[in-house]
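[1] Below is the structure, and that's it, no one-letter string:
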């Protein structure tokens, strides 16, 4: 068992970022790296190779977040955690009429249930640090649009989870980040599925959203950044 979290008072705080191998997760890792010891999560160790090479002081944390026995085993060495960033998720889109039980179940599993369970398992470590939980939500967590029903339901649920966690764990800070659509590989896949030409200038950059996450984490302790909403400006 690896102990990720024992540190002296002079050591950097520890941050765990899920979905950190690319896109927004990797951008958040770059923003937090100067001031944090990083645990970078992804499904496989191979996926983490590039970002670990870029941030050599970081440690890989490869685990399938919907394999709850594996997640329980993976958190055993984490005794103290200052920041937990929930970035991993899925976006399986389609109309309600065309959707399936499997699609709804898989979306809710990845975007909500897995987040809940990882947070629950890490509560002792977060409490030990008076930690900060950051949940990467979506504009879809504030308003549903046609074709985004299952995804929006998972993100509305994620917002409710954040609200409940904030009330139940008053020593923790809990921030919901609601960005608009972000220029990532996943976004390219979504736009291709919509049958549209991809225009990066229509979307937020991953770096901009990552900077907002860092700003929330670095907010002085006399304030609690509960919700951050970001929308793209056409460039």
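    The structure has been received and is ready for your questions. What you are looking at is a predicted structure, and each value in this text was computed from that prediction instead of being measured. Numbers count the residues shown, from 1 in each chain.
[2] can we go C-alpha only for contacts and neighbour counts from here?
    Noted.
[3] in this structure, which spans are strands?
    14-17, 37-42, 59-62, 83-86, 132-136, 173-179, 227-230 (DSSP state E).
[4] Dump those strands into a markdown table; add distance to residue 122 and mean neighbour count as well.
    A markdown table is the format used below for those (distance: least, Cα to Cα, whole Å; neighbours: other Cα atoms under 10 Å):
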| stretch | distance to residue 122 | mean neighbour count |
| --- | --- | --- |
| strand 14-17 | 10 | 24 |
| strand 37-42 | 13 | 24 |
| strand 59-62 | 14 | 20 |
| strand 83-86 | 9 | 25 |
| strand 132-136 | 10 | 24 |
| strand 173-179 | 14 | 24 |
| strand 227-230 | 22 | 16 |
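[5] Could you dump these into CSV and include distance to residue 94?
    As requested, the strands of the chain are exported to CSV (distance: least, Cα to Cα, whole Å):
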stretch, distance to residue 94
strand 14-17, 28
strand 37-42, 26
strand 59-62, 30
strand 83-86, 24
strand 132-136, 21
strand 173-179, 20
strand 227-230, 24
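[6] putting a second one here so we can go through both:
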């Protein structure tokens, strides 16, 4: 039985990954922003453990984790949580920039730093669920894409630094996926949302699990997955 810590397990891709891993009997540690959310996750995933910390305040994560029991070892740390706010560079305020950079980039970096001892012990794997916006961007997507481009740089640096410790690092770049976040994206874009046009979250979960299950003699570094059509 392997042990995984997942952010963003409450919905969308994170929930699909958690369900897949729980179904095969792996041990889950689920990261929640507050105690109420942790209780909901524990009820949804019987047998899972929870950790509480606000990814919007990465500077407080060290303090938060120091007051909770942590896993002894981790086979994987899965960064799935993320936030977005569309807007032109001429309109976005520092508050909006900082919110997206904190959750999408600084918090994954800090959470990884805090859990590296457990990952090194297990020769585990860090998986960053990035976005197509981590490879290219469009008007109105500047702040979100900047955070995701930064996440790619974080993953690439971490891979080089931790290779000798046996830690694998994978980035998955999903295209548009039928999730609650995608519904919000369409609202901000002023477009009608049709989930049938986009990938199912379970399809992205399959790519994540494939990377986790790859034999130890190989490593998937970057994997893009797109809706058909």
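    Alright, I've got the coordinates. Please read these numbers as outputs of a predicted model, since none were measured by experiment.
[7] With both chains overlaid, what TM-score comes out?
    The TM-score (TM-score structural alignment, normalised by the length of structure 2) is 0.92; 223 aligned residues with a Cα RMSD of 1.5 Å.
[8] Run the chain-centre distance for stretch 124-143 of structure 1.
    Offset of stretch 124-143 of structure 1 from its chain centre (Cα atoms, centre = their mean, to the nearest Å): 8 Å.
[9] which residues in structure 2 does that stretch match up with?
    The aligned range for stretch 124-143 of structure 1 in structure 2 is 117-136, by TM-score structural alignment.
[10] buried ones in the matching stretch?
    The neighbour-count check on stretch 117-136 of structure 2 (16 or more other Cα atoms under 10 Å) flags 118-120, 122-134 as buried.
[11] re the thing from before, of all the strands of structure 1, which one comes closest to residue 25 of structure 1?
    strand 14-17 (6.8 Å; Cα to Cα).
[12] Quick check: the aligned residue for residue 77 of structure 1 in structure 2?
    Superposed on structure 2 with TM-score structural alignment, residue 77 of structure 1 falls opposite residue 70.
[13] how close does its match get to residue 155 of structure 2?
    Here the criterion is Cα to Cα, to the nearest Å. By it, residue 70 of structure 2 lies 23 Å from residue 155 of structure 2.
[14] which one's the longest helix in structure 2?
    Of all the segments assigned as helix in structure 2 under DSSP state H, the longest by residue count is helix 142-162.
[15] distance of residue 118 of structure 1 from residue 135 of structure 1?
    Using Cα to Cα, we find residue 118 of structure 1 at a distance of 12 Å from residue 135 of structure 1.
[16] meant to ask about residue 43 of structure 1, not that
    Remark: distance between residue 43 of structure 1 and residue 135 of structure 1 (Cα to Cα) = 18 Å.
[17] Residue 73 of structure 1 too?
    Note on residue 73 of structure 1: its distance to residue 135 of structure 1, by Cα to Cα, is 22 Å.
[18] and if you look at residue 31 of structure 1?
    According to Cα to Cα, residue 31 of structure 1 stands 16 Å off from residue 135 of structure 1.
[19] For whichever residue in structure 2 pairs up with residue 187 of structure 1, give me its contacts.
    Under the alignment (TM-score structural alignment), residue 187 of structure 1 pairs with residue 182 in structure 2. Residue 182 of structure 2 sits next to residue 176 when contact means Cα atoms under 8 Å, 6 or more residues apart in numbering.
[20] 10 Å - rerun?
    Counting by Cα atoms under 10 Å, 6 or more residues apart in numbering, residue 182 of structure 2 makes contact with 12, 176, 188, 193, 194, 195, 198.
[21] Surely the fourth one and residue 178 touch.
    Yes: using Cα atoms under 10 Å, residue 193 of structure 2 is in contact with residue 178, at 9.2 Å.
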